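Peer 1: Following is a predicted model, sequence given first.
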Amino acid sequence: MTPTFAAADAEALPLHVIEQGGVDAWAEAQPEPVRAWVAASGFTGALNTALAIPGEGGAPAMALAGYGTPAQRARTRFALAGALPALPPGTWRIASGLPEADAPREALGWLLAGYRFDRYKAQDARHPGLVAPEGLDAARIEILAAAETLTRDLVNTPAADMGPAELQAACERLAADHGARVETVTGEALLERNFPMIHAVGRAAAAHAAPRLMDLRWGDAGPRLTLVGKGVCFDTGGLNLKPGASMGLMKKDMGGAANVLGLAQAIMALGLKVRLRVLIPAVENAVSGASFRPGDILTSRKGLSVEINNTDAEGRLVLADALAFADEEMPDLIVSMATLTGAARVAVGPDLAPFYATEDRLAEALQAAAGPAADPVWRMPFHEPYEAMIEPGIADLDNAPSGGFAGSITAALFLRRFVTATPAYAHFDIYSWQPAAAPGRPKGGLGQGPRAILGALPGILGL
């Protein structure tokens, strides 16, 4: 269930947000019993702490939430959410102490902290409720939380229940909820419609997991925005089989698709004046007699030939056909999202969403929007001298250059070869997974980049 704010007229207890070092100043204005309780508790306002203060009957009458220091908050995306596990259940309202500029971010973090993935096992549903602070666009924050919930649910679902067919069903449910339409090309029809690389990557899977391309459209006015998400629902590595330790998280290899679907949901729910298109190539990179092989040369939709030097570099292949298809329409902006390379994780770790942009204005808008959206991104370079690394000699392109250097950059350069008619293109090489629980971000599937993209769209597209 998507977390929402409590009703404005709900009975809510006051919550005072206290910076570290500010406890004494707050307590001076309180009655003696409250001062004594706070003094006896040892509460200091540290991050990830809270203190319930009882009333005359012993039940909580108010609470304090630690807000740490500015330096500590700079290292914590959703500082207030860290106090929630120490708060008693119930509904709360912010009574004092939360800076107005912080309120949108911290209110979003509060909602995101309430996420539970309970499809297979009941989870602890206790989560303190919050009345939306005054002056916030509560509806927008709830839409952002709902988009993140969709993304997390899709990524967290194992491949047995989130294969290409189930990902198609999720896309169709989203379209039905918002009056969009979806066309899907499946199996051998991919060859008839000229999506040869999507077909090649997915053809080894069982019949129920046949490769497919979903094409969602919504909106009939405004700039054209096309989102492309990698939907590799499970990645064995193909004939270049991954070791077991590397295969354990491969249910999340459709994280790019999950992120663009979450972003699309937010765009449609907010009613942005755009002509939205979402393209998702959905495959399972399986092993069978039909698997594509190292040394094969595939011809892409765009006509470029690709030498396969590693079947585990399959995401860029399915994206390439989808990007070429997107580019034929020449939209105002194309954004691709993919859990594409381990090299990106080595470069920036799991917490940042690295991206590539063909235009400085596009990159600047994304970077400017990331902070307010609490969705950190980092620009990476389309480094032209590395183009030679993806040119193998016997084909136009190499899907896995040898040597191991600059793996994220060479993958982005590979994708850029398929976007030649659309000037504005951004590619996100994301992780889409929270490896350890943090405030507002439970361990598991994660949205990375959509809120920054959403915040940047008005400036990029002139909305």
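Peer 2: That came in fine, so what should we check first?

Peer 1: from here on, contacts and neighbour counts on C-alpha atoms
Peer 2: Fine.

Peer 1: gap between the closest residue to residue 107 other than its chain neighbours and residue 195?
Peer 2: Among residues not flanking residue 107 along the chain, residue 132 sits closest, at 7.1 Å (C-alpha to C-alpha, 6 or more residues apart in numbering). Counting by C-alpha to C-alpha, to the nearest Å, the gap between residue 132 and residue 195 amounts to 47 Å.

Peer 1: what about versus this one:
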Amino acid sequence: MSETLPIICVTENGVKTANISETHRAWARSNGFVGQSGKLLALPDKEGEIGAYLFGLGSEVNRSALVLGLAASALAAGTYRLEGDYGDPTLASLGFRLGAYRFDRYAEAKDQPVLELPEGADAAEIENLVTSAFIARDLVNIPANDLGPDAFEAWIAEFAETHGVEVKVIRDDDLLAQNFPMIHAVGRASDQAPRLVDFSWGDAANPKLTLVGKGVTFDTGGLNIKPGSSMALMKKDMGGAANVLGLANAIMTAGLKVRLRVLVPVVENSIAGNAFRPGDVLPSRKGLTVEIGNTDAEGRLILADALALADEEQPDLIIDMATLTGAARVALGPDLPPVYARDGAFAKTLIEHGMAIDDPLWEMPLWNGYDKLLASKIADVSHISTGGLAGSITAALFLNRFVRPETEWMHLDIFAWAPEARPGRPFGGTDQGVRALYGALKDRYGQ
């Protein structure tokens, strides 16, 4: 057996022209293999051992850019090389590497399949995007008992140090003293204090790009407590922050020409005697008073204070990412996060990048006609809409109030979870929007 096993990539109905023997063509026919997308077929050698694999790419019309991720998820440990018409070598390699991801922090680690880099592949870009995706996935997959607010802050500090920057942290009652009342209110019932983590990187003369990530390390729903079935996945409620940190890693590693700022409000939405309540009216950093309709809609509150801070230095662009609403999943499902943007042209560029690299996003409207649904009879604004309709849009409209109209701002309502494996995304915590945003930002700002 050779040191590396070939993976022979075949388009749908392309077996007859593949570079394989007639015996192997007959073997493919007998196994019903015609190049179906994602199907892997072992080819025996003369000794009856596995000598190669056929892998189906599917039809050109429906092909995923990262379809080779399905091969990696099915292969045993070993070293492999690509043969046949696998398309762009960088995308093919990226898909394989992303599909080989395993979260083994709590189980026996197993060797993973390794791909020899094909000729023409951009090794640095692949490594950057893979590392950035795995940052997001690992953080989402770690349970809350090992990634509460204290541990998450420590992780961010260590991450920032690897990029040569220091974090600033405003914690506990200092949040009140420095005017972050909604971050404090949401997190004060936990035995681990709420905090705002803040770091900056890059040349101060470059355009200011600020990323804001929702960092709710666990969400009970607060006094509007979630049922058990809805609470089961709430370790992932810091998925916005996880993806922001993955994106920040990609930006810093590539050296984009920005002055990057990252803001992560970190809280646990718990229940205690001092928990905030439905019907409370909270002050905010922006100066708006906010009536609380449901304590299970806590993410937009901590984001609002962080966005107000981000806006104060008049950045060129603010992007926030958050696992914000179930309504977004109802509208677009788990695989397709909505993006809300004030600049439609940049949103179009972002979506084009996402579609090209199998990181899909879909633009949704900041429909001002629904802003009236956030009306409050006793405060400047209610933080949830009346009647429960258009939930993802009204959440975006709530955030919209905390960023000056002249600031370019974009909001991604992500799921950060793959309920079933698909190309380049094994089951579990996942990156969403990172590759799309990185590509669009690289186009916009350069390296």
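Peer 2: Yes, it's here. Everything numeric in this text was worked out from a predicted model, so none of it was measured.

Peer 1: hang on, the earlier thing: isn't the residue nearest to residue 107 of the first structure right up against residue 138?
Peer 2: Yes: using C-alpha atoms under 8 Å, residue 132 of the first structure is in contact with residue 138, at 6.2 Å.

Peer 1: Name the residue in the two with the higher neighbour count.
Peer 2: residue 132 (24 against 18; other C-alpha atoms under 10 Å).

Peer 1: Alignment lookup: residue 224 of the first structure to the second structure.
Peer 2: Counting by TM-score structural alignment, residue 224 of the first structure lines up with residue 208 in the second structure.

Peer 1: hey, which strand is longest across the first structure?
Peer 2: In the first structure, with assignment by DSSP state E, the single longest strand is strand 275-285.

Peer 1: can you name the residues of the second structure that that strand overlays?
Peer 2: The aligned range for strand 275-285 of the first structure is 259-269, by TM-score structural alignment.

Peer 1: What is the mean deviation of that stretch from its aligned residues in the first structure?
Peer 2: Superposed on the first structure, stretch 259-269 of the second structure shows a mean distance to its aligned partners of 0.5 Å (mean C-alpha distance after the TM-score superposition for the first structure).

Peer 1: Show me which residues of that stretch are buried.
Peer 2: 259, 260, 261, 262, 263, 264, 265, 266, 267, 268, 269 (16 or more other C-alpha atoms under 10 Å).

Peer 1: Please report the number of neighbouring residues for the aligned partner of residue 54 of the second structure in the first structure.
Peer 2: Taking TM-score structural alignment, the alignment pairs residue 54 of the second structure with residue 64 from the first structure. Around residue 64 of the first structure there are 27 other residues, counting by other C-alpha under 10 Å.

Peer 1: And residue 37 of the first structure, by the same measure?
Peer 2: What residue 37 of the first structure shows, counting by other C-alpha under 10 Å, is a neighbour count of 16.

Peer 1: Please apply the same query to residue 193 of the first structure.
Peer 2: There are 11 residues near residue 193 of the first structure, going by other C-alpha under 10 Å.

Peer 1: Nearest residue to the corresponding residue of the second structure for residue 365 of the first structure in space, please, no chain neighbours.
Peer 2: Alignment note: residue 365 of the first structure maps to residue 349 in the second structure; criterion TM-score structural alignment. With C-alpha to C-alpha, 6+ apart as the criterion, residue 349 of the second structure has its nearest non-adjacent residue at 6.3 Å, and that residue is residue 440.

Peer 1: Correct me if wrong, but residue 235 of the second structure is in a helix.
Peer 2: Yes: the assignment for residue 235 of the second structure (DSSP: H, G, I helix; E, B strand; the rest coil) places it in a helix.

Peer 1: Tell me which residues of the longest helix seen in the second structure come out buried.
Peer 2: Across the second structure, the longest stretch assigned as helix under DSSP state H is helix 123-141. Neighbour-count burial for helix 123-141 of the second structure, with 16+ other C-alpha under 10 Å as criterion, is recorded at 126-141.

Peer 1: Tell me the residues of the first structure aligned with it.
Peer 2: Using TM-score structural alignment, helix 123-141 of the second structure lines up with residues 138-156 of the first structure.
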